[in-house]
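Visitor: Whatever this is, show me its structure:
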Amino acid sequence: MTWSSMLLLAVTVERVGELWFARRNTKALLSKGGREIGKEHYSLIVALHTLWLSSLWVVAWNVRVHPIWLGVFVCLQALRFWTLATLGKRWTTRIIVVPGETLVAAGPYRFIRHPNYLVVIGEIAVFPLCLGQPLHALVFSIANALVLTVRIKTENAALSGSRHV
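Guide: Below you'll find the predicted structure:
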């Protein structure tokens, strides 16, 4: 197994684990009276991320891994795990608003409103660069920017009525 295929496998396993975690949390939040906002664009997010990762498997399973970009990617993963740990049972891939809940203002949320989206923006660009795929990074970064524009606007509107703690 090559270094690039091991890295692709690790990211794939991480994403599958996150989907399991998100699905479990989504069910729990909905059972507490939460409601999903932005269902219309969710399939675009899923399609973008699926195409991004699966196409990397096609073009980069057997390439040289660039250590500097890999270091940047590892730093992004640290921020990802900090974000997930901070949100805990409230983290999901969907926008779920639970009446009466307050917005999280701890962890990375003390410094930035959407740390998870910062991570996603970085990953979409940096992971292909780890695998020597700059065109991949550019094309998917542009597509991601378009999707996240809609996503963040929708999430901000949904959360505007929540209190901060």
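
Visitor: CA atoms for contacts and neighbours, from now on please.
Guide: Will do.

Visitor: how close does the most centrally placed residue in the chain sit to residue 161?
Guide: Nearest to the geometric centre of the chain sits residue 120, at 4.4 Å (CA atoms, centre = their mean). Going from residue 120 to residue 161 by CA to CA, to the nearest Å gives 25 Å.

Visitor: Next, the closest residue to residue 136 other than its chain neighbours: secondary structure please.
Guide: In space, and not counting its chain neighbours, residue 136 is closest to residue 128: 6.2 Å by CA to CA, 6 or more residues apart in numbering. Secondary structure for residue 128, judged by DSSP: H, G, I helix; E, B strand; the rest coil, is helix.

Visitor: Another sequence for comparison is provided below:
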Amino acid sequence: MAAVVGERMLELVVARRHARWAADRGGVEYGRGHYPVMVALHVALIAGIPAEVALGHREFVSALGWPALAGVVLANAGRWWCVHCLGPQWNTRVIIVPGLPLVGRGPYRWLRHPNYAVVFTEGIALPLVYGAWVTALLFTSANAALMAVRLRVENRALALAT
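Guide: Presented below is the predicted three-dimensional model:
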């Protein structure tokens, strides 16, 4: 969990740096209203896992925990592949710099929004490392509703930019 929290902090540092880069180039943010909900949901995921483990007396189950951990590691590798491919255009917010082309390399060759597949995978796998299946279910359900909003915002913003 400490590694995941550290990774999230690093993500926010990178996102802030990229937001400044985008702002310097006339970047426009879209969908600000859903961003606090997204942050709260991800904080709830991180907080929900140890809470469920403690309250539900969950124990590590090797047959589930190790494959789930592999899923977390692969998801994070996928996340940073997305960050690398998007370069300074990557952000936790939806910020579009006018005139920049869409990225079509790396995982973006196959998926329009590969990072959301990463979030989906991690949202299931991370809690299951600890046997926190209720947290996995609640986060995944809430995240699906949030992603419906986020994808509409992002697709609209990308359509305006191209």
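
Visitor: give me the number of residues near the residue nearest to residue 136 of the first structure?
Guide: Neighbour count for residue 128 of the first structure, taken as other CA atoms under 10 Å: 26.

Visitor: show me the contacts for it.
Guide: The contact partners of residue 128 of the first structure, by CA atoms under 8 Å, 6 or more residues apart in numbering, come to 56, 134, 136, 137.

Visitor: what about 7 Å?
Guide: Listed by CA atoms under 7 Å, 6 or more residues apart in numbering, the contact partners of residue 128 of the first structure are 134, 136, 137.

Visitor: Which of those lies at the shortest distance from residue 79 of the first structure?
Guide: residue 137 (19.8 Å; CA to CA).

Visitor: Could you pull up the contacting residues of the closest one?
Guide: By CA under 7 Å, 6+ apart, residue 137 of the first structure lies in contact with 124, 125, 126, 128, 129.

Visitor: Just the element for it, please.
Guide: Taking DSSP states H and E as the definition, residue 137 of the first structure sits inside helix 134-159.

Visitor: can you give me the offset of that helix from its chain's centre?
Guide: Relative to its chain's centre, helix 134-159 of the first structure lies at 11 Å (CA atoms, centre = their mean, to the nearest Å).

Visitor: mind checking the SS state of the residue nearest to the centre of the first structure?
Guide: helix.

Visitor: before we move on, what about the one 4 residues further on?
Guide: Taken by three-state DSSP, the conformation at residue 124 of the first structure corresponds to helix.
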